[in-house]
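J.: Here is the input, now give the coordinates:
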Amino acid sequence: MTGSVPPDSPPPPRLRLRPETPEGWVRLHLAGRPLLARLARTLAALPVDLTPAERTARQREASGALLGHLGVRLDVGGLEHARGGPFVVVALHESLLDVPVLLTLPLRLRFAARDEIFTWPLVGPAVTRLGHLSITPERGAAAYRHLLRAGRAVLAGGESLGLFPQGSVLGLETDFQRGAFTLARHLRAPLLPVVLTGGHRIWEHPFAPTLRYGQRVGLRVLPPVPVAEVLAVLPDILRARVQREMKRAALSGDLPPPRRYDPERDGYWDGYRFDIDPAFPELRGQIEARRLHLSGETG
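T.: All right, here's what the predicted structure looks like:
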């Protein structure tokens, strides 16, 4: 596999789910698919003028039903750090299941998500009605200005804004982008780091349709970075420090193993915007060498 669909390509016509066991097939088709359809229709039909409290309640109900159906075993720690806010929440990202897991936090949360997700069957109408923020990273500064305006309104309403600074679900090795840290600075908001691991074991989309029930997922909330520190430390320095702390926690052995990026298995995603964390120099060098080769700068 030498690459995957670039970000400006149309989304797949459907999201594939292939249970790993015969019992999983029965569970999915008898209960799972009807549940997903019912939840999506219910969320898409909600009033357009939801209050933050109403949005939080409806999201938590749906997320709880989904995680319950999947038999997810949550290993949660650090919830004492998730009090107060509102925050700019920065979370590790390895699965589409990360959002339902984050919605178990004692926060009112809205998320910024890539625009293509808003076009997906079932999922798109639901996240649109819930007021999550659509972003198009390829628009550069215009996308950032849009996120800044929308994020300011989210925080003003008492909700926290959830962001995934890796920008992809490739794996732990992907580098944090600076946008979330610059945004927190401009919004004068505290940062809340959240470590998530194990979600990729439930559903491996977009790498494979494999679906697994009864998996353990780890969630650790780290101490927040207060506003004074967000304003005093340059975004790139803060980004590197928070990334290092979050990934150290992910690899500590206390949580389920995180997803690791293997380009020979997962594809090189040529044309897709991502970088490799300098903490993983061998993989970083491999990706950079490939890009140089494709650009014709090396033999």
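J.: Only C-alpha atoms from now on, for both contacts and neighbour counts.
T.: Fine.
J.: tell me which residues in the helix or strand encompassing Arg60 are buried?
T.: Element membership for Arg60, per DSSP states H and E: helix 52-70. For helix 52-70, a neighbour-count test (16 or more other Cα atoms under 10 Å) marks 52, 55-56, 58-60, 62-67, 69-70 as buried.
J.: Over to stretch 33-44?
T.: Quick answer for stretch 33-44 (16+ other Cα under 10 Å): 35-36, 39-40, 43-44.
J.: same deal with stretch 143-152?
T.: 144, 147-148, 150-152.
J.: Make TSV out of these and add distance to Ser160 and secondary structure.
T.: Listed next are those as TSV, based on distance: Cα to Cα, whole Å; DSSP: H, G, I helix; E, B strand; the rest coil:
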residue	distance to Ser160	secondary structure
Tyr144	17	helix
Leu147	13	helix
Leu148	13	helix
Ala150	12	helix
Gly151	9	helix
Arg152	10	helix
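J.: Please identify which of those is nearest to Val90.
T.: Ranked by distance to Val90 (Cα to Cα), the buried residues of stretch 143-152 are led by Gly151 at 13.6 Å.
J.: OK, contacts around that closest one?
T.: Contact partners of Gly151, counting by Cα atoms under 8 Å, 6 or more residues apart in numbering, are 161, 187.
J.: let's see 7 Å
T.: Leu161 (Cα atoms under 7 Å, 6 or more residues apart in numbering).
J.: I'd like the structure of this one too, to check against the first:
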Amino acid sequence: MAIASYKGGVGKTTLASVIASIFSERFNRKVLIIDVDPQSNITEVFIPPREFEKLINISKSHGKVFSLEWIAGAGEPLIYSVTNNLSILPSKPEYIGLAKFLMVPLERIQGLRKDLENKMNMYDYIIFDLPPQMYGLIGPLIKVVDILVTPVTKTSFALSALYYLIRDIRGSPPHENPPFIGAILTRFRKNEAMAIEMYRRRIKRIVEEAYQSLAMKWEFSDILTPTFNSVFYAHPKLADIRALPMDKNDNVRMIRLVRGLLKYSPQILSFVEPLAKELEYRINIALSRK
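T.: Next up, the predicted model:
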């Protein structure tokens, strides 16, 4: 599954973080996060700074590589176990300086699919946290996954990003992959019912126009709405997820250390659980139609 948008700042990393946490903690699913963003935001969410330094040393001594090197076919992936059910293939900040040179060869896409099928088949879900379009990695990598989800915020540019994302993904082969299963409204507040309904209508129109421009019809129009029923509402605690790495003395963040063990914030998981249930429902529908 890819959580992607051409626009930055729409909540991709925060959304990926909480979805992975709920799937692993509440739903007892085995989850692997693959951090493909050179900014390494989701890596910082789940890996404390001291642990990250250890991973750098392990990478050097054991010949393991971080996410973008593995994607380029440069070695075996370094996978960090966060909990029994949640693991991450981390990115690293030094990729920022290399981002404009990073390309995924077309012949590597098939190799990535085989790696995911053969080496990572013990996971129920693999979540790609992709960078904004500026890095040029979205198109090739989305074609590796089975499901596409995109967050949309209260900006017209986010709607334009949705339109062009669908156009680009559906317009390049293989045209059937990955199936788009809906947009998730993010950073709305519960008292913004009118704005939420307006954006639902706009997204429906945008999705229809994007598919019509390719002489296609959205394949789930008979059973799903283009926008998730559940909204990823603004929440004061969610603002800390990207900004701060976990800390054993902090009770606010989504994930923290308690007596040496990682614990999730039950308030945040309960807050987002309805969205995670709908996501799994939509995923199952998409996979059943393949």
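J.: Just the TM-score for the two chains, thanks.
T.: TM-score of the superposed chains, computed with TM-score structural alignment, normalised by the length of structure 2, equals 0.32; 161 aligned residues with a Cα RMSD of 6.3 Å.
J.: before we move on, back to that, can you say which two of the buried residues of stretch 143-152 of structure 1 are spatially most distant?
T.: Longest span within these, Cα to Cα: Tyr144 and Arg152, 12.0 Å.
J.: which stretches of the stretch 1-150 of structure 2 form strands?
T.: 2-3, 31-35, 64-65, 76-77, 80-81, 86-89, 125-129, 148-152 (DSSP state E, counting those that start in this stretch).
J.: just checking, what packs against the last one?
T.: Going back to what we said before, that points to strand 148-152 of structure 2. strand 2-3, strand 180-185 (3 or more Cα pairs under 7 Å, 6 or more residues apart in numbering; DSSP states H and E).
J.: ditto for the fifth one
T.: With contacts defined as 3+ Cα pairs under 7 Å, 6+ apart, the secondary structure elements packing on strand 80-81 of structure 2 are strand 86-89.
J.: Could you list every helix and strand in contact with the strand it packs on?
T.: Taking 3+ Cα pairs under 7 Å, 6+ apart as the contact cut, strand 86-89 of structure 2 packs with strand 31-35, strand 80-81.
J.: Point out the most buried one among these.
T.: strand 31-35 (a mean of 25; mean count of other Cα atoms under 10 Å).
J.: quick check: angle from that strand to strand 125-129?
T.: For strand 31-35 of structure 2 against strand 125-129, the angle by axes from the mean of the first three to the mean of the last three Cα atoms, to 10 degrees is 20 degrees.
J.: Mind giving me the packing neighbours of strand 31-35 of structure 2?
T.: Contacts defined by 3+ Cα pairs under 7 Å, 6+ apart place strand 31-35 of structure 2 against strand 86-89, strand 125-129.
J.: Out of those, flag the one nearest Ile268 of structure 2.
T.: Comparing these by Cα to Cα, strand 86-89 comes nearest, at 17.0 Å.
J.: Identify each buried residue in the closest one, please.
T.: 86-89.
J.: what would those look like in JSON lines with distance to Ile184 of structure 2?
T.: Shown next, in JSON lines, are the buried residues of strand 86-89 of structure 2 (distance: Cα to Cα, whole Å):
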{"residue": "Leu86", "distance to Ile184 of structure 2": "23"}
{"residue": "Ser87", "distance to Ile184 of structure 2": "24"}
{"residue": "Ile88", "distance to Ile184 of structure 2": "23"}
{"residue": "Leu89", "distance to Ile184 of structure 2": "25"}
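J.: How many residues are close by Leu294 of structure 1?
T.: 12 (other Cα atoms under 10 Å).
J.: State the distance from it to Ile287 of structure 1.
T.: The gap separating Leu294 of structure 1 from Ile287 of structure 1 is 11 Å, by Cα to Cα, to the nearest Å.
J.: cool, and His146 of structure 1?
T.: 31 Å.
J.: same deal with Ser295 of structure 1?
T.: Distance of Ser295 of structure 1 to Ile287 of structure 1, computed by Cα to Cα: 12 Å.
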